[in-house]
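Novice: sharing a sequence plus its predicted fold:
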Amino acid sequence: MMQGGGKYTTIDSQQLQGSVPAVPDPPPVTVKFTDSNLQTFPPSQAQGKITGGSRPPRDADDSFSKPASGSSDEPQQGGWLRNFAIATYKPYFDVDTSDVLERIIDSLFPFRGTFNEKTSTNPDLYGPFWICTTLIFVAASMGTFVTYVAHKLKDQKWDYDINLVTWSAGLFYGYVTIIPLCLYVILKYFSVPAGLVQLFCLYGYSLFVFIPALCLSIVPLDIFRWVIAGVAGFMSATFVALNLRAHIKSAGERWFFIVAGIFLLQLALAVVLKIYLFTVSV
């Protein structure tokens, strides 16, 4: 306040209107973090031999089994477009030498009837493809060699027949593709659980027995060739029929006719091979 003489005295701050009281600084805020209870999951079981999630699942009721979910190679396309992606078929080639050899040995012991059980979770197309390719090469090479020797012994001109290769390729590739497709449709009609890839695998390995049979056809005895063709055809037909019998029994009373048709069709293949491939003259 101003007193006489023009001097100012102290101002009582509490008597001033509109004054703002001083705001003290807030206390520091302490942030506490609680320990998180994260559940630790065990790693998924390794499947396949190429990637952890690349083993195909059970192929019981699907035309083409899908790769396991979570696989890094799973195709991004949906629907039918995934059938044109390489990653869709990669799991069916995920086998090593020991797997292929084990399945080939099983095909040479047809009365076991355990091939489908062993390959139900991981049917492959690698073995069937190379078995058919080897059959084509053996059939063409054996036929060519025998006819070459026959012409040389008779001092005749020899010409290579390329039709032997194309005919063999059409026979083996066509048989191992068309027959499983037709059988798959028939089994689906009778509501029998069957997988198309599993049928490809079974029929592909069933043809392996014809490889040594073709090699033995070089013996210039027609009766011996008939015996070899008959034994090979019986083993192949028994291998396919016995492995499919347990699944086809669910079709009811008609299962016997289906199995009998499968057996006879495989024997017919052996007869065709004898007539067109095993019949060579020296």
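Specialist: Structure's in. What do you need? In this text the structure is predicted, and so the values were computed from the model without any measurement. Numbers count the residues shown, from 1 in each chain.
Novice: could you use CA atoms for every contact and neighbour count after this?
Specialist: Will do.
Novice: what's next to stretch 196-206, contact-wise?
Specialist: 59, 62-65, 103-104, 107, 115-116, 119-120, 123-125, 127-129, 131-132, 176-177, 180-181, 184, 236-237, 239-240 (C-alpha atoms under 8 Å, 6 or more residues apart in numbering).
Novice: same thing with stretch 239-246?
Specialist: 107, 109-111, 113-116, 202-203, 206, 255, 259-260, 262-263.
Novice: just the buried residues of those residues.
Specialist: Buried members of the contacts of stretch 239-246, scored by 16 or more other C-alpha atoms under 10 Å, are 107, 110, 113-116, 202-203, 206, 255, 259, 262-263.
Novice: and here's the other structure:
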Amino acid sequence: MASADDPFHFKEFEEAGNLLEANRDATTISIEDDDVKPEKQKKAEGLIPGGGGGDDEDPLGYEDKSELLSGQKKSVPFWSFEYYQQFFDVETHHVKERIIGSMLPWPGKNFIQFYLRRNPDLYGPFWICTTLVFAVAISGNLSNVLVTFGHTNFKYSPEFRQVTIAATAIFSYAWLVPLALWGFLLWRSNKIMNLVSYSFMEILCVYGYSLSIWIPTVILWNFPFEWMRWSSIVVALCLSGSVLLRTFWPAVRDDHPKVIIAVMSAILVLNVLFAVGCKVYFFSKPQLQNNSTAATGMPKT
């Protein structure tokens, strides 16, 4: 027990205790030191960096947080890498839904309004076109092998140039046709104010996803049956054509009837030419040489 002369015995606390016992209604004031305040409270009061008073040290972070909370994005020029980076930021389930929606069109569902929701992407169209390029090239070579299987006077040689030709044809259709259609619809929307307008990325996204039906169709062309090939072409044309027509119908329905017929016909004709052109060029039956030509190199007289 501490003695009365102990210098470490704080008598003032005893006196304060006696005063509190004498008057229990008295009000006490607590003085806290800044060093013992909780860390969260310091951040809230701006006493340490990282709290509310740290905005001056990180003004860029504050601006990014403000833009994120307000839902606004910085506008970047279209020739910059950041502009196209946003079109590859898409979830896997969104790509899956758009592929299924392009293969199985439902009545009354516009592809842009229902699936894109003003958020087009280039990830799906790019990989769909790339997959279709290799599917056409590989299936075209494989179909030649199956058709000529068992013929002794046919020597198979892989045609790697079909990859280049397929890539040129598919990417030209997936990019140039949307570009021409976007330019025409933009011109018409400037003349007629009540027309529905689509951006170039939305039209490009629609055409890219509409090619997904051709991947399983091309695989079916490996079977050497012409009736199966042409039947699959008709089915794929109906599915992809219905997606395109339903999508672009709101953009031209209030236009002149002649313009409506011209635009809808052009969409269908180009789709048919693309499908038939791939079938005829890559899956045509190879010509077989006769025995005399294969042996001597001279045609038989």
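Specialist: Done, it's in. Being a predicted model, the structure only gives us computed values, none of them experimental.
Novice: after superposition, what is the TM-score?
Specialist: The pair, once superposed, lands on a TM-score of 0.68 when counted by TM-score structural alignment, normalised by the length of the first structure; 213 aligned residues with a C-alpha RMSD of 2.7 Å.
Novice: just to revisit the earlier point, show only the entries of the contacts of stretch 239-246 of the first structure found in helices.
Specialist: Of the contacts of stretch 239-246 of the first structure, the ones assigned to helices by DSSP state H are Ser107, Phe115, Asn116, Leu202, Tyr203, Ser206, Trp255, Val259, Ala260, Ile262, Phe263.
Novice: export these to a markdown table and tack on distance to Trp226 of the first structure?
Specialist: Converted to a markdown table, those look like this (distance: C-alpha to C-alpha, whole Å):
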| residue | distance to Trp226 of the first structure |
| --- | --- |
| Ser107 | 21 |
| Phe115 | 28 |
| Asn116 | 30 |
| Leu202 | 25 |
| Tyr203 | 22 |
| Ser206 | 19 |
| Trp255 | 30 |
| Val259 | 24 |
| Ala260 | 22 |
| Ile262 | 21 |
| Phe263 | 18 |
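Novice: from those, which two are the most distant?
Specialist: Across those, no pair lies farther apart than Ser107 and Trp255, at 22.4 Å, counting by C-alpha to C-alpha.
Novice: now, which of the contacts of stretch 239-246 of the first structure sits nearest Asp35 of the first structure?
Specialist: Asn116 (51.1 Å).
Novice: who touches the residue mapped onto that closest one from the second structure in this structure?
Specialist: Using TM-score structural alignment, the partner of Asn116 of the first structure in the second structure is Ile112. Ile112 of the second structure makes contact with Arg118, Glu202, Val206, Thr247 under the criterion C-alpha under 8 Å, 6+ apart.
Novice: same check for these, but in the first structure.
Specialist: Retained in the first structure: Glu202, Val206, Thr247, out of the contacts of Ile112 of the second structure (criterion both residues aligned by TM-score structural alignment, their matches' C-alpha atoms under 8 Å).
Novice: nearest to Arg229 of the second structure among the residues you listed?
Specialist: Val206 (24.9 Å).
Novice: distance-wise, check the equivalent of the closest one over in the first structure relative to Ile186 of the first structure.
Specialist: Aligned by TM-score structural alignment, Val206 of the second structure pairs with Leu202 of the first structure. From Leu202 of the first structure across to Ile186 of the first structure, the span is 16 Å (C-alpha to C-alpha, to the nearest Å).
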